[in-house]
Structures are given as C-alpha cells and as structure tokens.
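In: coordinates only, sequence not included:
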C-alpha cells in the first residue's frame, strides 16, 4: 500500500522550496503527498519579497480535514511563520504520537529573508520539538534553537545534536552544509546512537529548497516503514542525486531548484 504523507509548510510560487518541493520529493520517494499551507510567500530564485501567513484557525482546519478522512502515515512540518500558527499546528496534531513527524525548523530562506518570527522560536521549541521523530536543522537553525553560537566543527555539531535531543526531539539530524570543509557532513543522533553521513559537495548554485526536499524525502521513507537511520541514508542519497542533476534545469537567475525527478527524466 502506498503511504500518505502530509506536509505542513509554506508555499513557494517558484516551485523550488516549500510545499511545492515537498510534494515533488514525497512523490519521488514513493508516497502520496498532501499539503496544509501555513503561509503564502512571494519569492523566486533571488529571494523572498513578501510573506502572508494563513490564519491559524484555518491552518488547523486544513489539518483536521485531512485527519477526518485520510490515513496519514507520516508528517513533515516546515515553515510555520509565527507563534500562533505553531500553536495551532501543535493542537491539531495532539493525539497522533504514533505517526512519524519530521520537523524542519525553517527560519531563514536561502537568500537571507526571515521566515520565522523571533517570538515563535520559543513556541516551536516547547510545542513542536518534543513531537519530532526526527528534527532536521541546519547549523544556524540548531544554534538558534539552543541559544548557542553556530557550530564550526564536527565536535560542536555533535554536542548540539545531543542538546537538541535533550530538549525532547526523539532524533536530530544536524545538517553540516555550512561547515568549511570539502565534504557536507550530516550528523544523526538517535538517543545514544550516532551516525555521520558524509557526501561530496556539488559545484552548483541550484540548492534552493534542499532542506525542504531532504525533510520531505525523509518523511516519505519513514512512512514506508524504514528505521530512522536507513530512512535518513535513503533521503540523503535522493537529495544528492537531485543536486547532482540540478544543472539540467534552468529556472531563474539566482539559487535555482534541485532536480526532484532526475531519475524519472533519465528514463
């Protein structure tokens, strides 16, 4: 049976990030994609020029409608925009602790625009982080959640991963793309078990939406029943392929999208 995955995130009209990327990544990883939209954005490959949050009650209504009718096998949470939406999402998901949840704490767009209001960080940390089967922050996001300096070494990444699990996340995948080294290392912490996932860096500017894509692919793999470590490896392999083939696309003049369906096009 094909699993159903719900993305709770913002919309990117350029198609490279947000629910548009989530739907592509979930579909490419063998699951049926659904989406509850938390915010509309005006953006392209060069940056974000506007954000219009969806009223929290309507965000909750979207999620409630899905659960009233459709089996949900995994959830990905991305951009939540503000504290009120974070609280609405948390309320809507109460009583569904058996469903894997991938929480991607989207705070800053690739071009530098803020996608999460500062006062929402506390609500995200208190209400959503403890629900996470896997938390997937990049280095600036992990540091912001912890109130610490951004990690610059693998040892600091490891320490911050453990600290995030201590806050309640069942596992944390710290994405090390911001590290200044030849590889792009990710660090997966599951209780006391830790795994380094290295990948070669691709020489491309088409990296818009990589965080959305990874977290959605991971949710799809968890929905298919893979354990967290295996699901993480599968998702990371998928994203590496999407980045490696991204130059086949010509979408915009800034940070272009990854190629979500590279394997399909190759056929």
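Out: That came through, no problem. This one's a predicted model, so the numbers in the text were calculated from it and none came from an experiment.

In: C-alpha from now on. contacts and neighbour counts both.
Out: Fine.

In: now the strands for the stretch 101-250 of the chain?
Out: All strands of the stretch 101-250 of the chain, identified by DSSP state E, counting those that start in this stretch, fall at 101-103, 134-135, 171-175, 186-190, 193-197.

In: which ones are touching the residue lying closest to residue 110 once chain neighbours are set aside?
Out: Computed as C-alpha to C-alpha, 6 or more residues apart in numbering, the closest residue to residue 110 that is not its neighbour in sequence is residue 208, at 6.4 Å. Contacts for residue 208 (C-alpha atoms under 8 Å, 6 or more residues apart in numbering) come out as 16, 17, 45, 110, 255, 256, 257, 258.

In: nearest to residue 196, of these?
Out: residue 258 (23.1 Å; C-alpha to C-alpha).

In: correct me, but that closest one touches residue 210?
Out: Yes: taking C-alpha atoms under 8 Å as the definition, residue 258 is a contact partner of residue 210 at 7.1 Å.

In: these two: which is more packed in?
Out: residue 258 (30 against 22; other C-alpha atoms under 10 Å).

In: what's the distance between that one and residue 7?
Out: 18 Å (C-alpha to C-alpha, to the nearest Å).

In: check residue 81 too.
Out: Taken as C-alpha to C-alpha, the span from residue 81 to residue 7 is 15 Å.

In: before we move on, what about residue 53?
Out: Residue 53 is 16 Å from residue 7, by C-alpha to C-alpha.

In: those two - which one has more neighbours?
Out: Neighbour totals were compared for residue 53 and residue 7, and residue 7 leads with 29 against 17 (other C-alpha under 10 Å).

In: could you look up the SS state of that one?
Out: Here residue 7 is strand, with the state taken from DSSP: H, G, I helix; E, B strand; the rest coil.

In: let's bring in a second one:
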C-alpha cells in the first residue's frame, strides 16, 4: 500500500469523482477540503453544492440550503456528460435534499454501479448542527442503504444507532448496528475516542472486521479530518481499490495531513490537505 494514488498521464482524462457537500467559507472542511484532497490525489473533482455555510475557525454561524432542484440538477448535469466514477457525501442539511440525492442517484442509474461513500455529517467540530434532526430518519432509511461505505465519527454513530462507543467491544457493536442499516461496508472512526494513544478505525462488511490503527497525533487542529479521509477513500475507490485497501490508503493519507495540521484564526485549525506537497 503506497501513500499516493497512480497519476493519470498528462493529456489523458483522470479518474472522475464527485463530492455532494456543503461549502465552508473558512476553507478548512466541507467541499473545499474534498476538492483539495481530490486535486492532491490527481483525480478530477466535480461538486454538487448542498448548502452554503457561514463559518470560520471558531465555528458555524449560519447556513443556507441550496434548493433541492438545484442539488439534483448538479448531479444530473455531471453524470450525463462528464461521468462519475466514485462519489462521496458531506453536509446534506435536510430531508428534502437527502431524498433529492437518492432519487437522482437512481434516475441516473448510478446505484450499485458507482462507489458511493456516505459521510453522515450531523454537526461541526464545535457542535453546531449541520443536519436537521428530522433528517436522521431519511439518512438511516433512504441514503445509507445506497452506500458502498458509511463513515460516521463517534458522535454520528450515537445519533444514528444509539450506541456510545467507549472501547473495542462497543465499537464492534456500533459497526454491526451500522451495517444492519444496509450499506455494503461500515467504518466506525475512532478519532474521537481519546482514551487511547492509538486512533483505531473499524471496518465491517457483515461478516469480517478490519482494523486500521495509527498513533494518535497530539493536536487540536483537526478541522476537516473526516472530509479529507472520505475524499481520499473515494479517490482510491475510483482507481479500483477494494474497500479495505481504499480505507487503508485514506487512513495513511489523513494521518499525515493531521501530523502537518496548522493553526488558523482563533479557533480550530485545519488538517493540512496539502501535506503531500512536502513529500
């Protein structure tokens, strides 16, 4: 397993991936982090913007949802012309937006054909809501069953399946409960389980567990880590990696980005999505 994907030769079309996510005005997370990661990994990134957030390093002050018809039209426009070889979601904001994505994914015949990573973003790092509570049912019942891989953090696990992950046993329980919602694979990220010096993510396909561990990086500047991980996994899936290999690649990538995180503003700084430039 290398820490960089194979690059397409100059003059040839690179792999085509999409992020369906909200915009971060501070540039640290959301679709900005996704597109930065896509560019660093040599894939062509397209975007369907779901919401515009008003935020900086101190937190999210407000957000404005993009009309559902515009969200759906962005996906259709790209799928019908440029093509999509893998995709991920981020902030989806509302039930109506989730249902528009589900309907469009089916209408464009992408279901089961295009690797689909669902990052069930529910709140910012500072705890501000980024998904209406009423949309959790649509997330569970309609979107997650379409996913090749679902990648919640521990707070999102609690909201989705009601399990507080405090150790290895409860992390496995959470992975089983998430997989029961219908995705092909469930990844329970352990980055927020700060009782250990090891950050361990657990992947489950319904029968077998795969563990991905890395030494925990001592930093408070980790804004955009989840987005960066999901985007790196998506890029690897577009290159034909298996899900376990894509997760291993993403884990290696984001760990280095966290090691090179930098302070920004007066709050939480971002992981360094440009870390690969220094290799």
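Out: It's in. Note that the structure is a prediction, hence the values are computed from the model and not measured.

In: care to give me the TM-score?
Out: Overlay of the two chains. TM-score (TM-score structural alignment, normalised by the length of structure 1): 0.96; 263 aligned residues with a C-alpha RMSD of 1.1 Å.

In: quick one, helices of the stretch 1-150 of structure 1?
Out: Counting by DSSP state H, counting those that start in this stretch, the stretch 1-150 of structure 1 has helices at residues 18-28, 56-69, 83-93, 120-123, 139-146.

In: could you tell me where stretch 39-57 of structure 1 falls in structure 2?
Out: Aligning stretch 39-57 of structure 1 against structure 2 (TM-score structural alignment) gives residues 51-69.

In: buried residues in that stretch, which are they?
Out: Neighbour-count burial for stretch 51-69 of structure 2, counted by 16 or more other C-alpha atoms under 10 Å, picks out 51, 52, 53, 55, 56, 57, 59, 60, 63, 65, 66, 68.

In: export those residues to TSV and tack on distance to residue 246 of structure 2?
Out: Listed next are the buried residues of stretch 51-69 of structure 2 as TSV, based on distance: C-alpha to C-alpha, whole Å:
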residue	distance to residue 246 of structure 2
51	28
52	29
53	29
55	30
56	30
57	29
59	30
60	31
63	32
65	31
66	31
68	31
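
In: which single one of those residues is nearest to residue 197 of structure 2?
Out: Distances from residue 197 of structure 2 to the buried residues of stretch 51-69 of structure 2, taken by C-alpha to C-alpha, are shortest for residue 57, at 25.6 Å.

In: spatially, what comes nearest to the closest one if we skip its sequence neighbours?
Out: Nearest residue to residue 57 of structure 2, sequence neighbours excluded (C-alpha to C-alpha, 6+ apart): residue 267, at 4.6 Å.

In: and that neighbour? What does it align with in structure 1?
Out: Residue 267 of structure 2 maps onto residue 254 in structure 1, by TM-score structural alignment.

In: from residue 255 of structure 2, how far out is residue 215 of structure 2?
Out: 9 Å.

In: quick one, which of those two is more surrounded?
Out: residue 255 (22 against 11).

In: how about residue 231 of structure 2, what's its match in structure 1?
Out: Residue 231 of structure 2 maps onto residue 216 in structure 1, by TM-score structural alignment.

In: do I have it right that that match meets residue 20?
Out: No: the pair residue 216 of structure 1 / residue 20 is not scored as a contact, 10.7 Å apart, by C-alpha under 8 Å.

In: if you count surrounding residues, which of the two has more?
Out: Per other C-alpha under 10 Å, whichever of residue 216 of structure 1 and residue 20 has more neighbours is residue 216, with 35 against 21.

In: who touches that one in this structure?
Out: Counting by C-alpha under 8 Å, 6+ apart, residue 216 of structure 1 has contacts 7, 22, 23, 25, 26, 76, 102.

In: 7 Å instead, please
Out: Contact partners of residue 216 of structure 1, counting by C-alpha atoms under 7 Å, 6 or more residues apart in numbering, are 22, 25, 26, 76.

In: and those residues as TSV, adding distance to residue 194 of structure 1 and neighbour count?
Out: Formatted as TSV, these follow (distance: C-alpha to C-alpha, whole Å; neighbours: other C-alpha atoms under 10 Å):
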residue	distance to residue 194 of structure 1	neighbour count
22	26	36
25	25	29
26	25	30
76	22	27
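
In: and the two most separated of those residues?
Out: It's 25 and 76 that sit farthest apart of the contacts of residue 216 of structure 1, by C-alpha to C-alpha, at 11.3 Å.

In: longest helix of structure 2?
Out: helix 243-259 (DSSP state H).

In: quick one: that one to structure 1 mean distance?
Out: Here helix 243-259 of structure 2, set against structure 1 after superposition, deviates by a mean of 0.5 Å using mean C-alpha distance after the TM-score superposition for structure 1.

In: okay, the residue nearest the centre of structure 2 and residue 39 of structure 2: tell me how far apart.
Out: For structure 2, the residue nearest the mean C-alpha position is residue 230 (3.4 Å; C-alpha atoms, centre = their mean). For residue 230 of structure 2, the distance to residue 39 of structure 2 (C-alpha to C-alpha) stands at 14 Å.

In: against residue 47 of structure 1, how distant is the match of residue 267 of structure 2?
Out: Distance from residue 254 of structure 1 to residue 47 of structure 1, by C-alpha to C-alpha: 8 Å.

In: please apply the same query to residue 155 of structure 1.
Out: 32 Å.

In: kindly report the same for residue 33 of structure 1.
Out: 26 Å.
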